[in-house]
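# The following block contains a protein sequence and its predicted model.
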Amino acid sequence: MTLQGWFLILAFIGLLLALTKPVGLWLHALYEGRRTPLHRVLGPVERGFYRLSGIDPAAEQGWRRYALHMLLFNVVLMAFTYAVLRLQGVLPGNPQRLAGLSPHLAFNTAISFATNTNWQSYGGESTMSNLSQMLGLAIHNFLSAATGIALAFALFRGFARAEAKTVGNFWADVTRVTLYLLLPLCIVYTLFLIASGVPQTLAATIEVDTLEGIRQVLATGPVASQEAIKMLGTNGGGFFNANSAHPFENPTALTNFVQMLSIFVVGFGLTWCFGRAVGNTRQGWAILSAMVILFLAGVTVTYWQEAAGNPVLHHLGVAGGNMEGKEVRFGIAASSLFAVVTTAASCGAVNAMHDSFTALGGMIPLFNMQLGEVVIGGVGAGIYGFLLFAILAVFVAGLMVGRTPEYVGKKIEAREVKLAVLAIAVLPLMILGLTALSSVAAQGLAGPLNKGPHGFSEILYAFTSAVGNNGSAFAGLTASTPWYDGLLGVAMWAGRFFVIVPMLAIAGSLAAKKHTPESAGSFPTTGGLWVGLLVGIILILGGLTFLPSLALGPIADHLAMIRGQLS
């Protein structure tokens, strides 16, 4: 590890903390439906959308209606994308004349982008036409991200309101987030990427002559616009197969740094927005403190392991850290930071191949996802997932002090605890169940590139990434098969919507309750003790649930490596 590497990491965290309140203020304005400076330009667009669709933005919905509209919206969008991908060969905007996708790959991809997972069982430049990238996929990058933020707003209202029957209007929330947050930021971000050298064109390819005099045909396309929302919306699906390791997606150290910032910036802002919504910004800072502690612990382990390198190679006389699978223009520190950022959020973009990380260095991205991706997490999904753990934490605190637990003025009773457990249990049930099935079935065992613990890690990582709606891969698993496309599609759907529905039920239950003023017997939820309890609950639940699977995969891989054995 180097001083320069740690400066990069600390500068990254410092800049994000500086942006937290400004971004949170903007998000809070959207949460409340207040006017922003952009309303003068985009207000007519918003009102026109409501008139055309017959939606009254002031007509609020109960949690059941909110959930139903959200589910129908996503099912229709998924079906639309499936049709676009299947019919790609006969649709316009296909200068490479690429064929339509197979049924199982179109099914997997449509679910992947609808759930904000962006798992890719295909190579982007060799599989997707420009139309499919822009219409089939980019539309989900905006709307799945907007859906996540809208759902977070609904849960915030559950905590903030008293004796209410509604949690907002799904259509108004999604529209405002898209128009006044994601779209303006992406326009500016796209222009920055174009100026940095990222292509933005409808041409399929360009021909160039190298310095050696060799003619090369390079794939291009509308890359910059998709790259912007890919990062801001924590989507992660790359235009190219190499994702953010490709110089046309991520050409410089500056674009690499900005991409990492854009993955986290909305998640940081949502913590402040939550504190403002419940009338105590210290609540938001407490949540963010717990998130940052977990994040820094993960970065430290990954950077330490990657900088230490492989002892087997050291024994052969190859000194230095582990540069396998990493871009020289980024190096070990920036690659390690990117890997932890993208898996702490539900982004899934990569600038290095996680399959080539050391065993423990690769375990941290895996463990980040197994914690439910609540260490910052996806836009919206991270904060509402974290609040589920907060409900469990106050329940544990209530058991210790012998009184009904309270959190931000709401009593947490049996219904909320049961629903939180139900939502959190989705991840281990799906991840471990589908990993076990694929580890014994012939179709599942045909996928991993490696055998032994590393091959098991490839399977475990795939289902963890899918259920956690992350989308990153260990890069050693052949997933474009009916077996993996089908099971990963089911895993992505369950990981997204089987968590959302119980969460919305909690929002509805909390909104109907009265506010309970704090008293001398209330457990404080803004100080260091509360932050420590949150961190402990998350680590204990994650550790107890997933430690056996980690022992079979990356931990066994690490022990083999220090004994001189390689997979």
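In hand now; what should we look at?
# contacts, neighbours, all on C-alpha from now
Will do.
# Grab the most central residue of this structure for me.
Centroid check for the chain by CA atoms, centre = their mean gives S346 as the closest residue, at 1.2 Å.
# host element of the residue lying farthest from the centre of the chain?
Computed with CA atoms, centre = their mean, the residue of the chain farthest from its C-alpha average is G213, at 42.4 Å. If you go by DSSP states H and E, G213 is not part of any helix or strand.
# cool, and L432?
helix 414-440.
# Just the buried positions in that helix, please.
By 16 or more other CA atoms under 10 Å, the buried positions in helix 414-440 come out as 416-417, 419-421, 423-424, 426-428, 430-432, 434-436, 438-439.
# okay, pairing it with this:
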Amino acid sequence: MNPALAAGPQIAFVLGVLAIVYVPVGDHMAKVYGPDPDLRSRDLRIETVLYRLCRIDARTDQSWYGYAGSLLGFSAASVLFLYLLQRVQGVLPLSGGLEAVSPAVAFNTAASFVTNTNWQSYTPETTMSNLTQALGLAVQNFVSAGVGLAVAVALIRGFVRVSHGGAIGNFWVDLTRSCLRILLPLSFLIALILLSQGVIQSVRTGFTSTGLDGHVVTNALAPVASQEAIKELGTNGGGILAANSAHPFENPTPITNIVEILAILLIPVCLTRTFGTMVGERKQGLTLLAVMGVLWGGLLAVTLAAESGTRGVAASAAGAMMEGKEVRFGIPGSALFAVATTGTSTGAVNSAHDSMSPLGGGAVLLNMMLGEIAPGGVGTGLYGILVLAIVAVFVGGLLVGRTPEYLGKKLGRREITLAALSVLVMPALVLIGTSITVTLGSTIGYLGNSGDPGTPQAIHGFTEVLYAYASASNNNGSAFGGLTVTSDWFQASLAVCMLLGRFLPILFVLALAGSLASQQRTAPTPGTLPTTGPMFAGLLTGTVVLVAALTFFPALALGPIAEALQ
């Protein structure tokens, strides 16, 4: 059967499950974050204890700069703690004989996991102890996802609230509720499902076995199921084993593959319902969901079509492009996973993206370059598409000669400036990082531009570098796999891209939320641009595509497009 046709039942099942859980999960998250009087009376006992221990006044709302200061302070402390934990892991329990992580790798990894990127320039089995994995990396998988949810909710409050002080909530309360009421229960349920299908959960370091060639090999063990669940649910993506979700201990069956895809998409999709519920107009959320669905479906169709053909001698002989893909998933499961993970800033992989066809690899790369808003990461996807919706409303306002308004809030120079700055951060980091790397070449450990720059090897090498910086700047974390990134240049530059790509947009979004919250709501007039329905969905889709196309088309033409045309 044609792989594209074989993917039909899997896609239908994923969409069906998401449709079933869309309303209850979305409304549950809306109840977790509001309305305000309800929040003040529903603290769980463990939440109250945490607030007292940390000396947090959970009844105090914060302005946007207070909210941002709390977020940045927490993230900075997280980077420092995770860095120090890696540097001293050799003298801690459960080290498994592993030494301290080198300074460059420790810094890169700390920046990576705190920013929800989970870029891994190391081999987990031989670098990170089980204690570091559980106490450091797994904890960051929860709290970094919680930070994303908190920022998204703060922006929603900016549209909903009318406050002279521009208060947008309490960061510590939002973070605590995100972790304890959303991420922890769902990840526990997903971990149980994964365990039932054979995903391992062990504190042992490994076991030995005799291979088919007679040699004794050591097989790594780790507490996989617990970290695998939050790795996917929180759109983190870092594998506790080097092969990530292609490893049979992390993803043993087609059933676990579908469960992990559902976990990746669950919260970003349902957050559109949360948005519609909190602003009091659920059609607003459905419009955003429609735009996400069109973009996601279009790139999935391109990827499936590209991977279903047979290009090259090996693929033609085998009858399919199975090089770099797990037989137990095949092309349909691999393509579906790849589009889900690059569209949600997850970065987990169940196949080698470097082995995809030029067009298929270009499609998943473009998926990140759209800003990862289809449907995007936990929280980041929603606030990312809302920022683009503000840009789309501004463009529509220019066309009809009216002051742009979105959800009753006027979009003036300050709001549009903040939205534009948020959109421009990622492209600037991607293009600057890529251009410096390919210019310096071998002096920083990159050899892809040696020799004739027009050879397929050089073109593919450029694509690998472009993918790496797109992945880091979008806080995705996936990699093509053919690029060695262990040099100090890559460790430092990618870490900087992760940090700036995460926190600069967050600052602009929180400032935008504060600006919106300080405004009075205005009633719609006959000249107000409707922000629901097919017309606005088309305008928003066009805005997303045009922004990405105008920004990245020259770079794509030098990489995957040129490779596909050869």
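That came in fine, so what should we check first? Computed from a predicted model, the values in this text were never measured in an experiment.
# got the contact list for the residue nearest to the centre of structure 1?
Residues near S346 of structure 1 by CA atoms under 8 Å, 6 or more residues apart in numbering: 117, 234-235, 369, 373, 377-379, 382, 468-471.
# Out of those, flag the one nearest to G325 of structure 1.
G325 of structure 1 lies nearest to G471 out of the contacts of S346 of structure 1, by CA to CA, at 18.3 Å.
# ok, now which ones touch the equivalent of that closest one over in structure 2?
In structure 2, the residue paired with G471 of structure 1 is G477, using TM-score structural alignment. By CA under 8 Å, 6+ apart, the contact list for G477 of structure 2 reads 112, 117-120, 236-238, 345-348, 471.
# State whether G477 of structure 2 is indeed within a strand.
No: assigned with DSSP: H, G, I helix; E, B strand; the rest coil, G477 of structure 2 falls outside any strand and is coil.
# Spatially, and excluding backbone neighbours, which residue is closest to it.
Of all residues not flanking G477 of structure 2 in the chain, W119 sits nearest, at 4.0 Å (CA to CA, 6 or more residues apart in numbering).
# Name the SS class of the one you found, please.
coil.
# Look at it and say how many residues are nearby.
W119 of structure 2: 31 surrounding residues under other CA atoms under 10 Å.
# quick one: it from S112 of structure 2, how far?
6 Å (CA to CA, to the nearest Å).
# A106 of structure 2 too?
Distance from A106 of structure 2 to S112 of structure 2, by CA to CA: 10 Å.
# Over to L39 of structure 2?
32 Å.
# before we move on, what about L565 of structure 2?
Counting by CA to CA - L565 of structure 2 and S112 of structure 2 are separated by 34 Å.
# ok, back up a step: counting by contacts, list what the helix holding L432 of structure 1 packs against.
Helix 414-440 of structure 1 sits against helix 381-401, helix 442-445, helix 452-467, helix 482-511, helix 528-550, with contacts defined as 3 or more CA pairs under 8 Å, 6 or more residues apart in numbering; DSSP states H and E.
# Next, format these as TSV and append mean neighbour count.
Output for those, formatted as TSV (neighbours: other CA atoms under 10 Å):
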stretch	mean neighbour count
helix 381-401	22
helix 442-445	16
helix 452-467	27
helix 482-511	23
helix 528-550	16
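# and those as a markdown table, adding distance to A18 of structure 1?
Converted to a markdown table, these look like this (distance: least, CA to CA, whole Å):
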| stretch | distance to A18 of structure 1 |
| --- | --- |
| helix 381-401 | 19 |
| helix 442-445 | 46 |
| helix 452-467 | 30 |
| helix 482-511 | 30 |
| helix 528-550 | 20 |
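# As a check, name the ranges of all helices in the stretch 151-300 of structure 2.
171-177, 184-196, 224-233, 254-279, 282-308 (DSSP state H, counting those that start in this stretch).
# okay, the ones you listed, which one's buried deepest?
helix 224-233 (a mean of 28; mean count of other CA atoms under 10 Å).
# Show me the contact partners of that one.
Here helix 224-233 of structure 2 makes contact (CA under 8 Å, 6+ apart) with 134, 138, 141-142, 183, 186-188, 190-192, 194-195, 199-202, 236-240, 249-250, 260-261, 263-267, 346, 348.
# rewinding a little: A100 of structure 2: which of the helices of the stretch 151-300 of structure 2 is closest?
Among the helices of the stretch 151-300 of structure 2, helix 224-233 comes nearest to A100 of structure 2, with 21.6 Å by CA to CA.
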